[in-house]
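Undergrad: Whatever this is, show me its structure:
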Amino acid sequence: MADIRSRPPVMRLTEAAAARVRSLMERSDSKGAGLRVGIKNGGCAGMEYTMEFAEEAGRFDEVIEDKGARVLIDPKAILYLLGTEMDYKTDKMSAQFVFNNPNQTSACGCGESVAITPATSEAGLSGSASAGA
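TA: You can find the predicted model right below:
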């Protein structure tokens, strides 16, 4: 019989990100399954992080439950988000989710779009990008 190995989560949340996700879900009109995070083509660097409320988990969504928050990872984004830490930062002028993604290779000057390479065994790059919320 083969040993079943537990695998690390695709993404982890800081306490600040988990608190913000919990707050957003509590205030949402829908008491859905969680906050879905994904990646789409766009922006000057080539890709953008996406976030939306999810009514239910998709068949192939990766479900992350961390610090009392539930985040669903779009299956098309899994390889791009492997090893990512999701944080939430506030300052005098803004409040936003920040993705510390080891697969990110560059970002545009405004920070709204990123270049991300799918994770491989050689992925060891570090980077971060933000998404307002």
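
Undergrad: For the rest of this, base every contact and every neighbour count on C-alpha atoms.
TA: Fine.

Undergrad: where do the strands sit along this structure?
TA: 11-13, 34-41, 47-54, 62-66, 69-73, 84-90, 95-100, 104-107, 114-116, 128-132 (DSSP state E).

Undergrad: In TSV: these, plus distance to residue 26 and mean neighbour count.
TA: Formatted as TSV, the strands of the chain follow (distance: least, C-alpha to C-alpha, whole Å; neighbours: other C-alpha atoms under 10 Å):
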stretch	distance to residue 26	mean neighbour count
strand 11-13	18	22
strand 34-41	10	20
strand 47-54	11	18
strand 62-66	16	18
strand 69-73	11	23
strand 84-90	17	18
strand 95-100	17	19
strand 104-107	31	20
strand 114-116	30	23
strand 128-132	18	19
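
Undergrad: before we go on, could you also do this sequence so I can check it against the first one:
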Amino acid sequence: MSIQVTERAADHIRRSVDRHQDSIGLRLGVRTSGCSGFMYTVDYADRVDDGDTVFEQHGVKVVVDGKSLPFLEGIELDFVREGINERFAFRNPNVTAECGCGESFSI
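TA: All right, here's what the predicted structure looks like:
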């Protein structure tokens, strides 16, 4: 199983984690929500729990829980700036549909 992190995303994660005490990296997951079924969750990872998988690239760690991992297989996590807005971009090869607002997806 793999998750790819671009250098831009790694730079953003590194800066964010450096400002958040006790964080070891980024926690990435999915939860049931929205009109298409699932949405991504992003938070600070303060620890690695049983059942978590840790991916390390470009000097940053991304922690994924076991339930989310099948939905995130092969995803590329990027960080994009569009004008004054900036956000994580998820390029997930497993997605079969997305809602119009881009907040949720289905697999």
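
Undergrad: re earlier: closest to residue 27 of the first structure out of the strands of the first structure?
TA: Closest approach to residue 27 of the first structure among these is made by strand 47-54 (11.4 Å; C-alpha to C-alpha).

Undergrad: quick one: the closest one to strand 128-132, angle?
TA: 40 degrees (axes from the mean of the first three to the mean of the last three C-alpha atoms, to 10 degrees).

Undergrad: Would you mind pulling the contact partners of strand 47-54 of the first structure?
TA: 25, 32-42, 72, 112-116, 131 (C-alpha atoms under 8 Å, 6 or more residues apart in numbering).

Undergrad: dump the residue contacts of the residue minimising distance to the centre of the first structure.
TA: Residue closest to the average C-alpha location in the first structure (C-alpha atoms, centre = their mean): residue 37, at 4.9 Å. By C-alpha under 8 Å, 6+ apart, residue 37 of the first structure lies in contact with 49, 50, 51, 52, 71, 72, 73, 74.

Undergrad: how far away is it from residue 24 of the first structure?
TA: As judged by C-alpha to C-alpha, to the nearest Å, residue 37 of the first structure and residue 24 of the first structure stand 14 Å apart.

Undergrad: counterpart of the residue nearest to the centre of the first structure in the second structure?
TA: By TM-score structural alignment, residue 37 of the first structure lines up with residue 28 in the second structure.

Undergrad: The alignment partner in the first structure of residue 99 of the second structure: neighbouring residues, count only.
TA: Aligning on TM-score structural alignment places residue 99 of the second structure opposite residue 108 in the first structure. Using other C-alpha atoms under 10 Å, residue 108 of the first structure has 15 other residues around it.

Undergrad: Was I right to think residue 108 of the first structure contacts residue 44?
TA: Yes. At 6.3 Å, residue 108 of the first structure counts as touching residue 44 under the criterion of C-alpha atoms under 8 Å.

Undergrad: Residues that sit against both of these two, list them.
TA: Residues touching both residue 108 of the first structure and residue 44 by C-alpha under 8 Å, 6+ apart: residue 114.
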